[in-house]
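Trainee: 3D, please:
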Amino acid sequence: MFQNKQRDNKRGWNWQPWAIPICIVALWQLLGLSGWLSDRILPTPLEVVKALIHVIQDGTIFEYVAVSTKRALLGFLIGGSIAFVLGLLNGVFPIAEKFLDSSLQMVRTIPHLAMIPLVIMWFGIGETSKLFLVSLGVAFPIYLNTFHGIRSVDPGLIEMGKVYGLKGFSLFAKVILPGALANILLGIRFSLGIMWLSLIVAETIAADSGIGYMATHAREFMQMDVVVLCVILYALLGKLSDVIAKFLEQRWLQWHHNYLKR
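Mentor: Predicted coordinates:
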């Protein structure tokens, strides 16, 4: 009986995750219509939708979303790749950990957003400064989880792989990396959230394009509906990133007991 219910849930629409957001939006609209919530503080959802239609008609939203997405993904690719390589290097070779890990941990303790004034002095307000901040923000969750994942692989599995004749790269590719994959993907999910957080701050402080620039420009003209729209856009892009990461987990970790398909 329980299995039949699970099959029905898979076939039908999974409405539970949307219940709380829909209730919040409905309450938000009611408070706005009743006058309990001033438009100067928080415009109603309908006003935000009108702002969305306006920016769609003039075409600016597509340009700004594309620019912000490009910055986020490029910064994630740069910082994530470097962090992944360092995590593998320090996880596989203890001698590398002795030389590199202490320095990396010291850099990790520095709040990367606090470096914005210094980064602007180094790179100006161009693309390099934003890519640097995003890359630095996403790097350490991936590094730590990759390093921890490599070191957490069951030694018994490694010995079993050696018994079956695996060694060198084949042992790494077929035993160590799959064993660490759950931790690596967890680090990617953390980094995706930090990616958008870093970009929001970078674009709001120093940008001439992107969603953050649109929010800053709207703030100067007291267009609260556009500012709220920008916040919602960041939230939706962050949610989309998390959905993609969860899809990859379910696709690549079907064999793992903690990631059985629901």
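Trainee: From here on, just use CA atoms for contacts and neighbour counts.
Mentor: Fine.
Trainee: chain center to the helix or strand containing A66, what's the gap?
Mentor: Taking DSSP states H and E as the definition, A66 sits inside helix 60-92. Between the centre of helix 60-92 and the centre of its chain there are 10 Å (Cα atoms, centre = their mean, to the nearest Å).
Trainee: which parts of stretch 62-74 are buried?
Mentor: Neighbour-count burial for stretch 62-74, counted by 16 or more other Cα atoms under 10 Å, picks out Y64, V65, S68, T69, R71, A72, L73.
Trainee: Residues in contact with that stretch: which ones?
Mentor: For stretch 62-74, the external contacting residues (Cα atoms under 8 Å, 6 or more residues apart in numbering) are I56, E127, K130, L131, V134, M195, W196, L199, S209, G210, I211, M214.
Trainee: Next: stretch 145-162.
Mentor: Applying Cα under 8 Å, 6+ apart, the external contacts of stretch 145-162 come out as 84, 87-88, 90-92, 167, 171, 175-177, 179-184, 186-187.
Trainee: What's the local residue count around G161?
Mentor: Close neighbours of G161, defined as other Cα atoms under 10 Å, add up to 18.
Trainee: Ok, E249 next?
Mentor: Here the number of neighbours of E249 (other Cα under 10 Å) works out to 21.
Trainee: And it, how close does it get to Y143?
Mentor: 18 Å (Cα to Cα, to the nearest Å).
Trainee: circling back: quick one: buried ones out of the contacts of stretch 145-162?
Mentor: Among the contacts of stretch 145-162, those classed as buried by 16+ other Cα under 10 Å are 84, 87-88, 90-92, 171, 175-177, 179-184, 186-187.
Trainee: Show me where the stretch 101-250 of the chain has its helices.
Mentor: Remark: helices assigned in the stretch 101-250 of the chain by DSSP state H, counting those that start in this stretch are 116-123, 127-151, 155-163, 169-171, 177-205, 211-220, 224-252.
Trainee: for the first one, packing partners?
Mentor: Under the contact definition 3 or more Cα pairs under 8 Å, 6 or more residues apart in numbering; DSSP states H and E, helix 116-123 sits against helix 127-151.
Trainee: S241 is in contact with L192, correct?
Mentor: Yes - between L192 and S241 there is a contact at 6.5 Å, judged by Cα atoms under 8 Å.
Trainee: Quick one: residues contacting the residue nearest to I120 when sequence neighbours are not counted.
Mentor: Sequence neighbours aside, S129 is the residue nearest to I120 in space, at 6.4 Å (criterion: Cα to Cα, 6 or more residues apart in numbering). Going by Cα under 8 Å, 6+ apart, S129 touches V119, I120, W122, F123, A202.
Trainee: shouldn't the last one be in contact with L131?
Mentor: Looking back up the chat, that one is A202. No - contact criterion Cα under 8 Å: A202 and L131 do not qualify, at 9.1 Å.
Trainee: Please give the structure of this sequence too, so both can be compared:
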Amino acid sequence: MTRHGKNCTAGAVYTYHEKRKDTAASGYGTQRLRLGRDAVKDFDCCCLSLQPCRDPVVTPDGFLYEREAILQYLLQQRAELARQRKVGARGGAGGAGGGTGDMGGAHPGPSGTLPSFWIPSLTPEAGAERLRKPERAVRCPMSGRRLRAADLVPVRFCAAEPGLSRLQLLGRRERYVCAVSRDVLSNATPCAVLRPSGAVVTLECVERLIRKEMRDPLSGEPLTEADIIVLQRGGTGFAGSGTCLEAKKSRPVMQA
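Mentor: Purely as a prediction, here's the structure:
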């Protein structure tokens, strides 16, 4: 085989490696990246700050937050919704007393054309935009469901070694254990929060022990299904963990 045959670059095959290399260099095409274990949130970290919680609380959907972070978020969202309702009330009052020839706030010129004809929402063919009424309830930033401060349940993790300082505890990989079985808690261990006591236990302990009597083993209070909150945890780095570990960024695609 000649040297030209060995270094031939005129083949009809466009390999996957060449495609990824050209995509990264050109800035076109959708990029995908597999996330590793270091990019996954630990089960005891806040969903907003992504840091280990000092005063953890959990929502009815099982999302863990730092109390200060989620309360600050609720206050900010309430203020924003109040502002939107106030602006909507002013707009409704202004629209009731305004003229009927106003289209989206733009007044037609002498010839009947709009001054900003290049804006899609102001063209004559564009229909009237329907404004949505601002909501009154704040929604959870993770689940999207309505959330109140009264819905937050305090969480009490059981330390693997009592008496350690916070810095010493954070330096350990195995920080917390099940409050009943003393099994180590991690992202690979499905666990739940018991509403009456706030204790964190494994789901295996729930199925084998707690569901038989439906009573909180720490506080002694009776339990319902709503009192057993399954804690949402991060992935483990494996595809079988049930967590999406693939990052995707959509970019323009050039087609031949």
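Trainee: TM between them?
Mentor: After superposition, the two chains reach a TM-score (TM-score structural alignment, normalised by the length of the second structure) of 0.24; 97 aligned residues with a Cα RMSD of 5.3 Å.
Trainee: circling back: distance check, the residue nearest to I120 of the first structure against L236 of the first structure.
Mentor: On the measure of Cα to Cα, S129 of the first structure and L236 of the first structure end up 24 Å apart.
Trainee: Kindly report the same for L52 of the first structure.
Mentor: As judged by Cα to Cα, L52 of the first structure and L236 of the first structure stand 14 Å apart.
Trainee: What of Q57 of the first structure?
Mentor: Computed as Cα to Cα, the Q57 of the first structure to L236 of the first structure distance reads 20 Å.
Trainee: nearest residue to P45 of the first structure other than its sequence neighbours?
Mentor: Using Cα to Cα, 6+ apart and skipping the chain neighbours, the partner closest in space to P45 of the first structure is Q29 (5.9 Å).
Trainee: any idea which helix or strand carries the one you found?
Mentor: Using DSSP H and E, Q29 of the first structure sits within helix 16-34.
Trainee: what separates the next helix-or-strand element following that helix from the chain centre, distance-wise?
Mentor: Using DSSP H and E, the helix or strand that follows helix 16-34 of the first structure in sequence is helix 45-58. Centroid separation for helix 45-58 of the first structure versus its chain: 26 Å, with Cα atoms, centre = their mean.
Trainee: List the contacts of helix 45-58 of the first structure.
Mentor: Contacts for helix 45-58 of the first structure (Cα under 8 Å, 6+ apart): V25, W28, Q29, I61, F62, D225, V226, V228, L229.
Trainee: how many neighbours does S26 of the second structure have?
Mentor: S26 of the second structure - counted by other Cα under 10 Å - has 9 other residues nearby.
Trainee: Relative to A82 of the second structure, how far out is it?
Mentor: Distance from S26 of the second structure to A82 of the second structure, by Cα to Cα: 45 Å.
Trainee: And for K248 of the second structure?
Mentor: Separation of K248 of the second structure from A82 of the second structure (Cα to Cα) stands at 35 Å.
Trainee: When these two are compared, which one has more neighbours?
Mentor: More neighbours surround A82 than the other of K248 of the second structure and A82, with 15 against 11 (other Cα under 10 Å).
Trainee: does that one belong to a helix or a strand, and which?
Mentor: helix 67-97.
Trainee: Which residues belonging to that helix are considered buried?
Mentor: Applying 16+ other Cα under 10 Å to helix 67-97 of the second structure flags R67, A69, I70, Y73, L74, Q77, R78, L81, Q84, R85, G88 as buried.
Trainee: Over to stretch 232-244 of the first structure?
Mentor: Y234, L237, G238, S241, D242.
Trainee: Let's have these in JSON lines, adding distance to Q105 of the first structure.
Mentor: Compiled in JSON lines, these are given as follows (distance: Cα to Cα, whole Å):
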{"residue": "Y234", "distance to Q105 of the first structure": "29"}
{"residue": "L237", "distance to Q105 of the first structure": "30"}
{"residue": "G238", "distance to Q105 of the first structure": "27"}
{"residue": "S241", "distance to Q105 of the first structure": "27"}
{"residue": "D242", "distance to Q105 of the first structure": "26"}
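Trainee: Contact partners for the residue nearest the centre of the first structure?
Mentor: Nearest to the centroid of the C-alpha atoms of the first structure, with distances taken as Cα atoms, centre = their mean, sits L192, at 1.3 Å. Neighbour list for L192 of the first structure: F76, V138, G238, S241, D242 [criterion: Cα under 8 Å, 6+ apart].
Trainee: Of those residues, which is the nearest to Q16 of the first structure?
Mentor: Nearest to Q16 of the first structure among the contacts of L192 of the first structure: D242, at 17.2 Å, using Cα to Cα.
Trainee: residues near the spatially closest residue to that closest one that is not a sequence neighbour, how many?
Mentor: The shortest distance from D242 of the first structure to any non-neighbouring residue, by Cα to Cα, 6+ apart, is to R189 (6.3 Å). Here the number of neighbours of R189 of the first structure (other Cα under 10 Å) works out to 22.
Trainee: Out of the buried residues of stretch 232-244 of the first structure, which is nearest to R11 of the first structure?
Mentor: The closest of these, once distances to R11 of the first structure are taken by Cα to Cα, is D242, at 22.3 Å.
Trainee: Now list the buried members of the contacts of stretch 62-74 of the first structure.
Mentor: Of the contacts of stretch 62-74 of the first structure, these count as buried by 16+ other Cα under 10 Å: K130, L131, V134, M195, W196, L199, S209, G210, I211, M214.
Trainee: out of those, who's nearest L100 of the first structure?
Mentor: Nearest to L100 of the first structure out of those is V134 (Cα to Cα; 21.5 Å).
Trainee: Spit out the contact partners of that closest one.
Mentor: Contacts of V134 of the first structure (Cα under 8 Å, 6+ apart): A72, G75, F76, G79, I194, M195, W196, S198, L199.
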